[in-house]
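Asks: this one's sequence-less:
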């Protein structure tokens, strides 16, 4: 029984037609029934598109071509599958390689390799048609934007709704929530604090999820909330298949195009507060929240306690206004500490009710880089010989497994034996010993076995030629590994290129990396269980609060040894300033761990335990 699947997608010009997609599905299913095939799956695309990008059902079909799931794909016509020449040839190549069939019910025919030239021309014409259509659509959008036409808001734009006449109206309940966010921001609350307040009040977005700080920031910055529509910021480029930002001269600004959510005064006051908190780059642009992922450590540091990524923070030092860069768990930044006693109320205005954050450490970026530098200089040098031995052992093992010379010789002998048997069958047929049916059955068995062996020989020959290439690479890799430059100049930049992730805990971190990446042989795919990890213990080196706690413990020990010790003496012993020593004494007194018996600087310390 032939197994069939259907692929359906509406073109751009069909999307406006009522039930166009449903009709196409029904027609495809009718074709399957007409031929008596078994329908095993449906791939129904909800969006149009000239390429495979963003079309999840097409991607699923393309991947399923590699499986034994179906025998025939049923489509309406070639351009329903795609209008991109490159994607068409990639699809056809996989279709033919996997020996599947493609049936187009409008033309009532199967695709064959004889049609390659014609279908290629069709794909080029279809792509050119799509290009012209894209130009017309872009031109129509530009004219609408220039003339101040209807504002095109997303369907889920919070606080707004689209009316039947294509105008925009306010959703008053949602608009009042946005006004409250603006008022809070104008009063000096940051977006994370506003997010916390909204959560505590049980206010969620249209999807039923809490408002994130990043969403609130984008909303506060959007001039649409004061009635101003900014049109033409982006356009879709057909050739590059990318959305491109337009230059300022092609952007159109129209005031009072939609109902105002907030007044100009409130919008300006809120955005002034945001400007005050933002850090400017040398070019004068906002550095915070722009281009996420541009830092070396972005996406690589993961919290070991809650599994969330670490985010980079920027603030200024009070004494000299120097910029300080730190990395903190995103759960902590969004939700605070899990224990309110550790939440440092002087830094957090509002606690999140009924939610738990994260208690992992914040990391000073310069300290973190210092630890990585030590790993580069110490860990690699220390394990250099062991690493090289292990890599070379794995490479040698891989070579032995991939050398198929003996297997090829065996298969070639089998092929010679099959050829002799086939010749023997012909002789017996001529002599009348075998009937035509017996000859045909035996001949088919031998031909099948011969074809299977031939395929295996081709695969093994290719693998063996690759093995020779690997042997050449082996010497190159060994030379590279023994070169001290690989280890001595294993700078942080080089190391982070090879690191997959760094899992951070309060007292240690785990660094995960790929052996294939380190050796430069990703294309060989020879390492099984390629991901490796090593642990780096750093105590409280990266934990500022932990270091302060340890320093206070030293102060307690000094008091235990000398109850009459002074702040000046403590400062000298632990190597800090007098004010720092006095602050440590102040914290210990506040915690109820020590007290001073006496007055006027005369007396002694007492440990309360």
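Replies: Everything's here; your move. None of these values were measured; they are calculated from a predicted model. Numbers count the residues shown, from 1 in each chain.
Asks: going by C-alpha atoms from here, please, whenever you check contacts or count neighbours.
Replies: Fine.
Asks: for the protein, what's the longest helix?
Replies: Longest helix in the chain by number of residues (criterion: DSSP state H): helix 436-482.
Asks: run the chain-centre distance for that one.
Replies: Relative to its parent chain, helix 436-482 has a centroid offset of 38 Å by C-alpha atoms, centre = their mean, to the nearest Å.
Asks: so which elements touch that helix?
Replies: With contacts defined as 3 or more C-alpha pairs under 8 Å, 6 or more residues apart in numbering; DSSP states H and E, the packing partners of helix 436-482 are helix 384-402, helix 405-430.
Asks: now the shortest one and helix 436-482, what's the angle there?
Replies: This means helix 384-402. Interaxial angle, helix 384-402 versus helix 436-482 (axes from the mean of the first three to the mean of the last three C-alpha atoms, to 10 degrees): 170 degrees.
Asks: show me what helix 384-402 is in contact with.
Replies: Residues from elsewhere that reach helix 384-402, judged by C-alpha atoms under 8 Å, 6 or more residues apart in numbering: 463-464, 467, 470-471, 474, 478, 481-482, 487, 515, 526-527.
Asks: picking that back up, tabulate the helices and strands packed on helix 436-482 (CSV), appending mean neighbour count and distance to residue 436.
Replies: Shown next, in CSV, are those (neighbours: other C-alpha atoms under 10 Å; distance: least, C-alpha to C-alpha, whole Å):
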stretch, mean neighbour count, distance to residue 436
helix 384-402, 14, 43
helix 405-430, 14, 7
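Asks: determine which of those approaches residue 606 most closely.
Replies: Closest to residue 606 of those is helix 384-402 (C-alpha to C-alpha; 53.2 Å).
Asks: can you put the helices and strands packed on helix 436-482 in JSON lines and add distance to residue 17?
Replies: Converted to JSON lines, the helices and strands packed on helix 436-482 look like this (distance: least, C-alpha to C-alpha, whole Å):
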{"stretch": "helix 384-402", "distance to residue 17": "57"}
{"stretch": "helix 405-430", "distance to residue 17": "60"}
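Asks: residue 2: which of those is closest?
Replies: Set against residue 2 and scored by C-alpha to C-alpha, the helices and strands packed on helix 436-482 come closest in helix 405-430, at 32.0 Å.
Asks: other SSEs contacting that closest one?
Replies: helix 436-482.
Asks: and the next element down the chain from the helix it packs on?
Replies: Downstream of helix 436-482, the next assigned helix or strand under DSSP states H and E is helix 484-488.
Asks: other SSEs contacting that next one?
Replies: On a contact count with 3+ C-alpha pairs under 8 Å, 6+ apart, helix 484-488 meets helix 380-382.
Asks: list the contacts of the helix it packs on.
Replies: For helix 380-382, using C-alpha under 8 Å, 6+ apart, the contacting residues are 487-488.
Asks: residue 595 reaches residue 589, doesn't it?
Replies: Yes - at 5.8 Å, residue 595 and residue 589 qualify as touching, with contact defined as C-alpha atoms under 8 Å.
Asks: next, the distance between the ends of stretch 69-82.
Replies: The first and final residues of stretch 69-82 sit 22 Å from each other (C-alpha to C-alpha, to the nearest Å).
Asks: putting a second one here so we can go through both:
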């Protein structure tokens, strides 16, 4: 039997015992040896979530299946392959079409029977529920942090510096650039024109090498510069010192609508 082993870890699972790349690969190789199977290919997916099938090694695996060189796909656990019920259904259809069996080294599945396919679908549904439940808990935790005056993770926006306790400091030079962007926009400049102007003046953005129309647009549409903090549906007014006036911000939004027309 020609076997392809598929190994995956997502970023937040790297340190979890038993889910590391070497641990999964060692277990799968031992399983194949015990069954007398030949490993023809190893697909190693490091740092990718199983929320969809848009993963480099998964795409390659699906291409190789269609060539007819694989008899069995072996994974450490079902959730290494996918956490989506719909994706599982699509994968099982593809496996069946090209006469490829699916096995897990730590779970008992038999995709050759209707009952086996039903069971594996139910397990995938529970895996998807677990992922969505975790996302809800993370969102709730972030909103709770904001209520407690703490800042969630991520970069501070251009012009500001937030510490972990949500204390805000205005970065003066960057704040002057933000004010210039709003003035130029209200004077009739477009996104690209403002970006070109800043690049000509040698003013650097915080992360990228130079300004572009996207970075200018993001600053012009972000009400964080009038003291508002947003995270999802959570909105906190007067959260921190503004860099521009509310009047100037509204003028910029009016200019945007006018240009859109």
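Replies: Cool, the structure landed. Predicted model only: the values in this text are computed from it and were never measured.
Asks: thinking again about what came up before, which part of structure 2 matches the longest helix of structure 1?
Replies: No residues of structure 2 are matched to helix 436-482 of structure 1 when aligned by TM-score structural alignment.
Asks: with stretch 499-507 of structure 1 instead?
Replies: Against structure 2, stretch 499-507 of structure 1 falls on no residues (TM-score structural alignment).
Asks: any chance you could map the strands in the stretch 501-609 of structure 1?
Replies: Taking DSSP state E, counting those that start in this stretch, the strands of the stretch 501-609 of structure 1 run over residues 508-514, 531-537, 594-599, 602-607.
Asks: deepest in the core, which of those strands is it.
Replies: Most buried of the strands of the stretch 501-609 of structure 1, by mean neighbour count (mean count of other C-alpha atoms under 10 Å): strand 508-514, with a mean of 18.
Asks: other residues contacting that one?
Replies: Outside of strand 508-514 of structure 1, the residues within contact range by C-alpha under 8 Å, 6+ apart are 498-504, 530-539.
Asks: of the contacts of helix 384-402 of structure 1, closest to residue 124 of structure 1?
Replies: Nearest to residue 124 of structure 1 out of these is residue 463 (C-alpha to C-alpha; 36.4 Å).
Asks: which residue, other than its chain neighbours, is closest to that closest one?
Replies: Nearest non-adjacent residue to residue 463 of structure 1, counting by C-alpha to C-alpha, 6 or more residues apart in numbering: residue 402, 6.4 Å away.
Asks: try residue 116 of structure 2
Replies: Using C-alpha to C-alpha, 6+ apart and skipping the chain neighbours, the partner closest in space to residue 116 of structure 2 is residue 110 (5.0 Å).
Asks: quick check: longest helix of structure 2.
Replies: What stands out as the longest helix in structure 2, according to DSSP H, is helix 114-147.
Asks: tell me the mean distance between the helix or strand following that one and structure 1 once they are aligned.
Replies: Next in sequence after helix 114-147 of structure 2, counting helices and strands by DSSP H and E, comes strand 160-162. The superposed strand 160-162 of structure 2 is, by mean C-alpha distance after the TM-score superposition for structure 1, a mean 5.3 Å from where its aligned residues fall in structure 1.
Asks: list the buried residues of strand 160-162 of structure 2.
Replies: Within strand 160-162 of structure 2, the residues that count as buried by 16 or more other C-alpha atoms under 10 Å are 160, 162.
Asks: against which helices or strands is it packed?
Replies: On a contact count with 3+ C-alpha pairs under 8 Å, 6+ apart, strand 160-162 of structure 2 meets strand 168-170.
Asks: mind checking how far the strand it packs on is from the chain centre?
Replies: For strand 168-170 of structure 2, the distance to the chain centre is 28 Å (C-alpha atoms, centre = their mean).
Asks: also stretch 42-56 of structure 2?
Replies: 12 Å.
Asks: give the buried residues for it.
Replies: Quick answer for stretch 42-56 of structure 2 (16+ other C-alpha under 10 Å): 42-46, 48-51, 53, 55.
Asks: what does stretch 485-503 of structure 1 give?
Replies: Neighbour counts using 16+ other C-alpha under 10 Å place 486-487, 490-492, 495-496, 498-503 of stretch 485-503 of structure 1 among the buried residues.
Asks: could you pull out the strands in the stretch 201-350 of structure 1 for me?
Replies: For the stretch 201-350 of structure 1, applying DSSP E, counting those that start in this stretch gives strands covering 229-231, 234-237, 242-245, 252-254, 301-303, 310-316, 323-329.
Asks: average offset of the first one relative to structure 2?
Replies: Here the mean offset of strand 229-231 of structure 1 against structure 2 after fitting is 2.4 Å, by mean C-alpha distance after the TM-score superposition for structure 1.
Asks: if we can go back for a sec, what about the residue nearest to residue 116 of structure 2, neighbour count?
Replies: Taking other C-alpha atoms under 10 Å as the neighbour definition, residue 110 of structure 2 ends up with a count of 16.
Asks: that one falls within a helix, correct?
Replies: No - using DSSP: H, G, I helix; E, B strand; the rest coil, the assignment for residue 110 of structure 2 is coil, not a helix.
Asks: that one is in contact with residue 117, isn't it?
Replies: Yes - counting by C-alpha under 8 Å, residue 117 is a contact partner of residue 110 of structure 2 at 7.2 Å.
Asks: just want the most central residue of structure 2.
Replies: The centroid of structure 2 falls nearest to residue 49 when counting by C-alpha atoms, centre = their mean (8.0 Å).
Asks: who are the contact partners of the nearest residue in space to that one that is not next to it in sequence?
Replies: Computed as C-alpha to C-alpha, 6+ apart, the closest residue to residue 49 of structure 2 that is not its neighbour in sequence is residue 10, at 5.0 Å. Counting by C-alpha under 8 Å, 6+ apart, residue 10 of structure 2 touches 46-50.
Asks: go through those and name the one nearest residue 226 of structure 2.
Replies: residue 49 (36.0 Å).
Asks: and that closest one, what element?
Replies: Assigned by DSSP H and E, residue 49 of structure 2 belongs to no helix or strand.
Asks: mind checking the SS state of residue 36 of structure 1?
Replies: What three-state DSSP gives for residue 36 of structure 1 is coil.
Asks: and it, how far is that from residue 6 of structure 1?
Replies: 14 Å.
Asks: circling back to that earlier point, what angle sits between the longest helix of structure 1 and helix 405-430?
Replies: Going by the same axes, to 10 degrees, helix 436-482 of structure 1 is angled at 170 degrees with respect to helix 405-430.
Asks: fine by me, we can end here.
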